[in-house]
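Novice: Fold the following.
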Amino acid sequence: MSVPAPIPESAPTATAAAGLNESWRGRYASAVMNTFGTPTRVLVRGAGAHVWDADGNEYVDLLAGIAVNCLGHAHPAIIAAVTEQLRTLGHISNLFTSPAQIRLAETLDALVFPGAPQASRVFLANSGTEANEAAFKIARRHGGATRPRILALENAFHGRTMGALALTHKRAYREPFEPLPGGVEFLPAGDVDALRAALGSDVAALFVEPIQGEAGVQPLPSGYLEAARELTAAAGALLIIDEVQTGMGRTGAWMAHHLLAPGVVPDVVTLAKGLGGGMPIGATVATGEAAQLLGPGQHGTTFGGNPVAAAAALAVINTINKEELLKRVTELGDRWAAQLADVPGVTEVRGVGLLRGVGLTDTVGPAAEVAAELEQRGFIVNPPRPDTLRLAPPFVLADADADAFTGVLTDILTRRAAA
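Specialist: Model prediction:
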């Protein structure tokens, strides 16, 4: 694996920069819209799986920008690709194209639909929610006037823009912005009978995540994706798989559905997060009829597919291949999950590869409090549910860092259970 970038000599130290976190946080609260609350830390630099805050405190980043920084921070391959691209072209709009955009589209076609008999095509955007907006439009074009219904799953999260939000189940996210784009119905996740009953000739598409990340890293039951493909095909509906969080190697395969449901070929796959390794990029990849549904003027983006983001994505894919990181994700993920499952206070470890949900017993208190203690001890995680910690670290995470986290988590949960 590549050596992380060196730490700059000018980086702040704990003694020289003490108090800068609070100063920056105060300025943040005054200048930035309160959509996230005030962040707990102001991060100033990173190298590999480690980051430093404005006061010089070091953390092991086990969240990777919510499954984004798959190669860690300041990876030399991404730095080199972005720097070289910026020397030639940065932004050109989609009135023109670039070799980087074309190469990335060709690469994603082959990566998402390996060996598929039908042609596939890519729409490049800037984020996961935008990728799902494009997929929503594809579903609407497929459905037309005769197929107004779109199916999604309970506990789904597909984004926060209006179309993607209509596909997102959590009421707290949806209610402030209703009425949302209509026609979306939610089914119990993993319930094949409910899916069979809901599907009919008036359904345009079914949206699913192979592993529901915001629900606490909940994989769909074995056999569900296979049944979904069979039933949607029989009903003439599209199967759209959201791989925004699970794709690009996060589970140890390029796509989670390649691993969890081999042989299933969806109509549309959406990507983002790890695709750019930290650069903002999303992709909607469609095959067969679905690849032909959006025509000129029916969708667009100013920044999507720009040469810099495309170059970064190509560097991510090349590095994952070159450094055999899919194998690394599988081996570390399996070993770490087994280790974490033995920690007192842990009920189960869900997920695959390096996307894991660590379930906690009631005796150790809310996951948010545990996450806050872990941050104080130098580990960044997040609690997507009151009883779950989510781990989505860089693929370059060292064994020693994973082991250190297990030790600190054991200490925290043991002490909390005894309190």
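Novice: Please make it C-alpha for all contacts and neighbour counts, starting now.
Specialist: Fine.
Novice: hey, where'd the helices end up in the stretch 101-250 of the chain?
Specialist: Shown for the stretch 101-250 of the chain, the helices assigned by DSSP state H, counting those that start in this stretch span residues 128-143, 162-166, 171-174, 192-198, 224-235.
Novice: list the buried ones in stretch 207-224?
Specialist: 207-220, 224 (16 or more other C-alpha atoms under 10 Å).
Novice: State the helix or strand in which residue 332 lies.
Specialist: helix 325-341 (DSSP states H and E).
Novice: for that helix, which positions count as buried?
Specialist: 325, 326, 327, 328, 329, 330, 332, 333, 336, 337, 340, 341.
Novice: Export the helices of the stretch 101-250 of the chain to CSV and append columns for distance to residue 321.
Specialist: Below are the helices of the stretch 101-250 of the chain laid out as CSV (distance: least, C-alpha to C-alpha, whole Å):
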stretch, distance to residue 321
helix 128-143, 23
helix 162-166, 31
helix 171-174, 37
helix 192-198, 36
helix 224-235, 27
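Novice: Could you also give me the structure for this second sequence? I'd like to compare it with the first:
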Amino acid sequence: MSALFPNYARWDIEIVEGKGTKVIDKNGKEYLDFIAGIAVCNLGHRPPKVQKAIEEQLNKVWHVSNLFQASHQEGVAKLLTEHSVGDYVFFCNSGAEANEAAIKIARKHTGRHKIITFKQSFHGRTFATMTATGQEKIHSGFGPLLQEFIYLPYNDENAIEEAMNDEIAAVMLEVIQGEGGVNPGEDAFLKKCQQLCEKYGALFIIDEVQTGIGRTGKAFAYQHADLSPDIITVAKGLGSGFPVGAMIGKAHLKDTFSPGTHGSTFGGTPLAMAAAKATLEEIFQAEFLQQVREKSEYFLTKLNTELDNIPFVKQVKGKGLLLGIECDQDVSPFIEEIHKQGLLVLTAGPKVIRLLPPLTVSFEEIDQAVQILKQSLQSFAKVGL
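Specialist: Predicted coordinates for the structure are as follows:
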């Protein structure tokens, strides 16, 4: 009998060991991991340089209060601001915490409280970020939500234009909606959101918790559309599995987060910063990001070619190594079969198979994954499911 709350619908797999793109369960079965902790292990499991950095820090100091000077944070903040349009960084422990900070600073900076988000978005499970999420299933059962969020259809320029006014504090969005279905934002729509924020004095917040830190082949996904957000939130891939999140903001927001306005006991600990620094130093190299783009193009081509004749597959979508196979039916049975064949994948809504391999995945491993996907999905096509 478990002493854990049953708030996770867990698969009957327990991972006990991992290295690179491969993991092993408690029964000794090996898998290709194309979940990577849900876009967390961007350098694969136990990347040597990150592991070494954490081990070295373990022999120095683990935790100090944020009341002390923090050169360990300064180094990571410099990497984040040098590779983004931001100027200042607040460190926390998760994507939800980073988005909480973004919501707080937007309301405080503008003196307004209305925030626009989008249907099928996902921004976290704290009360504010749950409310920001544009999915009823995330809201259900928790009573009155935080006021006041406005949910609009994604990629609808007319809807955002009609909703914007000088009462809006911020527009908050994902460049690619991950959990909501791997839904890429159209460049024209994204630019319209930014233009309207500039026109009405609202902040433009981009949630890069899943798409950031190299996942799409650039340091941040917003860079594909040549955007310039006021705030960028990151977490998942930032620490290679070590809990860490960050809110990156432009210079004009600096004085809004004055001493005492916000904080985090565990935000930016020496251990977290050691992991983040080693991770960013590897991922933010131009050659590394170029390789991600090349792997993505190869992966997309292989998926489109090999899955073309499977009748229930509608399309392959996404960017970089955040890809989704959209089907015309519930994919839960497919997931179970794919796992049995030695490939770990997950859903993005009821009808999308989400693929999130480590950014270090090899072309050979991509080939192996595509063959497992093809064989598994063909087995369902043959029985007419």
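Novice: The helix holding residue 332 of structure 1 maps to which residues in structure 2?
Specialist: Applying TM-score structural alignment, one finds that helix 325-341 of structure 1 aligns to the residue range 288-304 of structure 2.
Novice: Can you get me a residue count around residue 12 of structure 2?
Specialist: Here the count is done by other C-alpha atoms under 10 Å, and residue 12 of structure 2 has 6 residues near it.
Novice: ok, for the alignment partner in structure 1 of it, nearest residue in space, not its chain neighbours?
Specialist: Taking TM-score structural alignment, residue 12 of structure 2 has residue 40 as its aligned residue in structure 1. In space, and not counting its chain neighbours, residue 40 of structure 1 is closest to residue 25: 7.8 Å by C-alpha to C-alpha, 6 or more residues apart in numbering.
Novice: That neighbour touches residue 39, doesn't it?
Specialist: Yes: contact between residue 25 of structure 1 and residue 39 holds when scored by C-alpha atoms under 8 Å: they sit 7.0 Å apart.
Novice: These two: which has the busier surroundings?
Specialist: Neighbours were counted for residue 25 of structure 1 and for residue 39 using other C-alpha under 10 Å; residue 25 has more, 16 against 12.
Novice: I'd guess the more buried one is in a helix, am I close?
Specialist: Yes: note on residue 25 of structure 1: a helix contains this position according to DSSP: H, G, I helix; E, B strand; the rest coil.
Novice: any idea which element residue 350 of structure 2 lies in?
Specialist: Here residue 350 of structure 2 is assigned to no helix or strand, by DSSP H and E.
Novice: Could you identify the residue of structure 1 that aligns with it?
Specialist: For residue 350 of structure 2, the equivalent position in structure 1 is taken to be residue 386, counting by TM-score structural alignment.
Novice: Next one: that match from residue 105 of structure 1, what distance?
Specialist: For residue 386 of structure 1, the distance to residue 105 of structure 1 (C-alpha to C-alpha, to the nearest Å) stands at 39 Å.
Novice: Neighbour count: the two, which is higher?
Specialist: Under the neighbour definition other C-alpha under 10 Å, residue 386 of structure 1 and residue 105 were set side by side, and residue 105 has more, 22 against 15.
Novice: Name the nearest residue to that one, ignoring sequence neighbours.
Specialist: The spatial neighbour of residue 105 of structure 1 that comes closest, neighbours along the chain excluded (C-alpha to C-alpha, 6+ apart), is residue 122 at 5.7 Å.
Novice: residue in structure 2 matching the one you found?
Specialist: In structure 2, the position corresponding to residue 122 of structure 1 is occupied by residue 89, as judged by TM-score structural alignment.
Novice: In contact with its match, which residues?
Specialist: 77, 80, 81, 246, 247, 248, 249 (C-alpha atoms under 8 Å, 6 or more residues apart in numbering).
Novice: equivalent range in structure 1 for the helix or strand hosting the fifth one?
Specialist: Taking DSSP H and E as the definition, one finds residue 247 of structure 2 inside strand 245-249. Using TM-score structural alignment, strand 245-249 of structure 2 lines up with residues 282-286 of structure 1.
Novice: mean distance, the matching stretch to its aligned residues in structure 2?
Specialist: Taken against structure 2, stretch 282-286 of structure 1 registers an average deviation of 0.4 Å after superposition, with mean C-alpha distance after the TM-score superposition for structure 1.
Novice: who touches that stretch?
Specialist: Taking C-alpha under 8 Å, 6+ apart as the rule, stretch 282-286 of structure 1 contacts 108-109, 112, 120-128, 130-132, 134-135, 244, 267-273, 275, 291, 304.
Novice: if you set the cut-off to 6 Å instead, what comes out?
Specialist: When contacts are defined by C-alpha atoms under 6 Å, 6 or more residues apart in numbering, stretch 282-286 of structure 1 is touched by residues 120-128, 131, 267-272.
Novice: same thing with stretch 44-56 of structure 2?
Specialist: Where contact means C-alpha under 6 Å, 6+ apart, the residues beyond stretch 44-56 of structure 2 that reach it are 18, 19, 20, 21, 274, 275, 278, 358.
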